[in-house]
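Enquirer: Here is the input, now give the coordinates:
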Amino acid sequence: MRSLTIPILFLLMPLAEIATFIFVGREVGVGMTLLLVLASAIAGAVLLRVQGLGVLRNIQQASQAGSDPGHQLVHGVMIVVAAFLLIIPGFISDIIGLLLFIPAVRDLGWSFLKSRLTIITTRAAAGARGFSRGRTSNSETSRHTGSPVIDLDDDEFSRTDGRGRTDPNERDRLK
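Expert: Below you'll find the model as predicted:
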C-alpha cells in the first residue's frame, strides 16, 4: 500500500487543484483568480532568487569552515522545490510552496530527512580543509563498514577484458 501513495497523490493533486480553481474563481472572479496565479509565480521566482542566494552563501561558508553542509544543501533543495511549487499554477501547491519558504518548516523537513539520509564525503573531494562525517577517506570507510568501495591508484588499474585485450572504449577516455 505504501508504494501506491505517490501515484495516487499524483492523480488526486490535479483534481484538487482544479476544484480549488473553481472554488476561488466563484468567490473572487476569473480575473482575480488569474492575477493570483500570476502573482504567485512572480513571488516564487523572486523568493528563489533572494533565499536561494542566501542558502548558496551558507553552503559555501559551511564548506570553507570544514563543517558538514548537508543541512544547508537540504534547505537549498527545499527552496528550489518551494519555488517550483509557487511557479506552477495551483493554490494548493502555492500553499505548500509558501510553507517550504519558512525556515522553521524546512528545519522540520531536515529533522525528518536527516535520519533517512547517508552523507559520505572525503577530505580530498571537499578541498583543502574538507568536511567529513566520521572517517576521512573512502578506503577507511570501506574497511570499517564493509561497503563495496575499492580505492585504487592509477598504476593499480588497467582496462582489460580479462584476456589481455584493452577495452575498445579506452581511446575515448581522457588521459
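Enquirer: CA only for contacts and neighbour counts going forward, please
Expert: Will do.
Enquirer: Which of the three states applies to Ile42?
Expert: helix (DSSP: H, G, I helix; E, B strand; the rest coil).
Enquirer: The one 4 residues further on too?
Expert: Classification of Val46 into helix, strand or coil gives helix, according to three-state DSSP.
Enquirer: what's the neighbour count on it?
Expert: Per other CA atoms under 10 Å, the neighbour tally for Val46 reads 13.
Enquirer: Pull up the gap between it and Val37, please.
Expert: For Val46, the distance to Val37 (CA to CA, to the nearest Å) stands at 14 Å.
Enquirer: cool, Val50 as well?
Expert: Note on Val50: its distance to Val37, by CA to CA, is 20 Å.
Enquirer: For the two, indicate the residue with more neighbours.
Expert: Val37 (19 against 11).
Enquirer: so what's that one closest to, chain neighbours aside?
Expert: Pro89 (5.8 Å; CA to CA, 6 or more residues apart in numbering).
Enquirer: what about the one you found, helix or strand, and which?
Expert: Taking DSSP states H and E as the definition, Pro89 sits outside all helices and strands.
Enquirer: Based on its surroundings, how many neighbours for it?
Expert: Around Pro89 there are 19 other residues, counting by other CA under 10 Å.
Enquirer: before we go on, could you also do this sequence so I can check it against the first one:
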Amino acid sequence: MLFPIFVIATLSEIYVLVTVGDSIGAGNTILLVIITAFIGSYLLKQQGISTLKKVQNAAAQGKNPSFEMLEGVVIMVSGILLLTPGFITDFIGLLGLMPWSRAYFLTSFLQKNTDKIFTSAQFQKSSHNPKWGNPTNNAPQDSNAIDGEFWEEDKNKLDR
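Expert: Below you'll find the model as predicted:
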C-alpha cells in the first residue's frame, strides 16, 4: 500500500519541479529549493526548542506531556520533509512547522483516532516475582543492611 504512494509522490514532485523549472528557469528553481531548505532548518530549530520547553513545563507541572510530544514527532517529520528536495514536500513540511496548522492537525487526528489508540492497548499480568521485592521500591527490605566498599589489591604488588 505504501509503495504506490511513494511512486505517486515522487512522480508528482518531479512534475512540479520540471514545471517550475520551465517557468522560472532551472537555476532559480534550484535556488528556491535551497532557500526553502534553509528556512525549514531555521523553523525546525525554533519550533523544536519551543516544543521541548512545552514538554518540560508540562512535566514540571505534573501534567501529561503527550500532546507536546506528538507535536515533537510532527516537527521532526516536517523537518525531514523540508530537507527533501521538492515543492510539495516543502509545503507539507511548512504546514507541519506552523503552530496553528500543527495544532489543528493533531487535534483532529486525536479526535478521530483516540478510540483506536486506547482500545488497542493490551494489559498483561506482570512476571514479577514477589520474593525479589517491590520493583518500584528500591529501599532495602532488611533493616540490618550494611553499606560498604571494597577493592582488590594485587598480592604481587604487596610483596615487593
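Enquirer: Now name the helix or strand holding the residue nearest to the spatial centre of the first structure.
Expert: By CA atoms, centre = their mean, the first structure has its centre lying nearest to Val77, at 3.9 Å. Taking DSSP H and E as the criterion, Val77 of the first structure maps to helix 70-87.
Enquirer: which part of the second structure lines up with that helix?
Expert: On the second structure, the counterpart of helix 70-87 of the first structure by TM-score structural alignment is residues 66-83.
Enquirer: average offset between that stretch and the first structure?
Expert: Its aligned residues in the first structure lie a mean 0.9 Å from stretch 66-83 of the second structure after superposition (mean CA distance after the TM-score superposition for the first structure).
Enquirer: what's the answer for stretch 28-39 of the second structure, then?
Expert: Relative to the matching residues in the first structure, stretch 28-39 of the second structure has an average distance of 0.7 Å after the fit, by mean CA distance after the TM-score superposition for the first structure.
Enquirer: rewinding a little: give me the distance between the residue nearest to Val37 of the first structure and Lys114 of the first structure.
Expert: 30 Å.
Enquirer: from what I can see the residue nearest to Val37 of the first structure touches Leu35, true?
Expert: No: taking contacts as CA atoms under 8 Å, Pro89 of the first structure lies outside contact range of Leu35: 11.0 Å.
Enquirer: residue boundaries of the helices in the first structure?
Expert: With DSSP state H as the criterion, the first structure has helices at 5-28, 30-65, 70-87, 91-100, 103-114, 123-126, 138-145.
Enquirer: most packed of those helices?
Expert: Stretch with highest mean neighbour count among those: helix 70-87 (a mean of 21; mean count of other CA atoms under 10 Å).
Enquirer: So which elements touch that helix?
Expert: If you count contacts as 3 or more CA pairs under 8 Å, 6 or more residues apart in numbering; DSSP states H and E, helix 70-87 of the first structure packs onto helix 30-65, helix 91-100, helix 103-114.
Enquirer: Identify the residues contacting the residue nearest to Val74 of the first structure when sequence neighbours are not counted.
Expert: Closest residue in space to Val74 of the first structure, ignoring its immediate chain neighbours: Trp110 at 6.7 Å, by CA to CA, 6+ apart. Residues counted as contacts of Trp110 of the first structure (CA atoms under 8 Å, 6 or more residues apart in numbering) are 71, 74-75.
Enquirer: Give the aligned equivalent of Trp110 of the first structure in the second structure.
Expert: So, by TM-score structural alignment, Trp110 of the first structure is matched to Leu106.
Enquirer: ditto for Ala16 of the first structure
Expert: For Ala16 of the first structure, the aligned residue in the second structure is Ser12 (criterion: TM-score structural alignment).
Enquirer: Let me know the distance separating that match from Ile75 of the second structure.
Expert: The spacing between Ser12 of the second structure and Ile75 of the second structure, counted by CA to CA, is 23 Å.
Enquirer: Now do the contacts for Leu97 of the second structure.
Expert: 43-44, 47, 74-75, 78-79 are the contacts of Leu97 of the second structure under CA under 8 Å, 6+ apart.
Enquirer: Switch these over to TSV; also include distance to Gln56 of the second structure.
Expert: Shown next, in TSV, are these (distance: CA to CA, whole Å):
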residue	distance to Gln56 of the second structure
Leu43	20
Leu44	18
Gln47	14
Val74	17
Ile75	16
Ser78	21
Gly79	21
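Enquirer: quick one: which of the residues you listed is nearest to Lys53 of the second structure?
Expert: Proximity of these to Lys53 of the second structure (CA to CA) peaks at Gln47, which lies at 9.9 Å.
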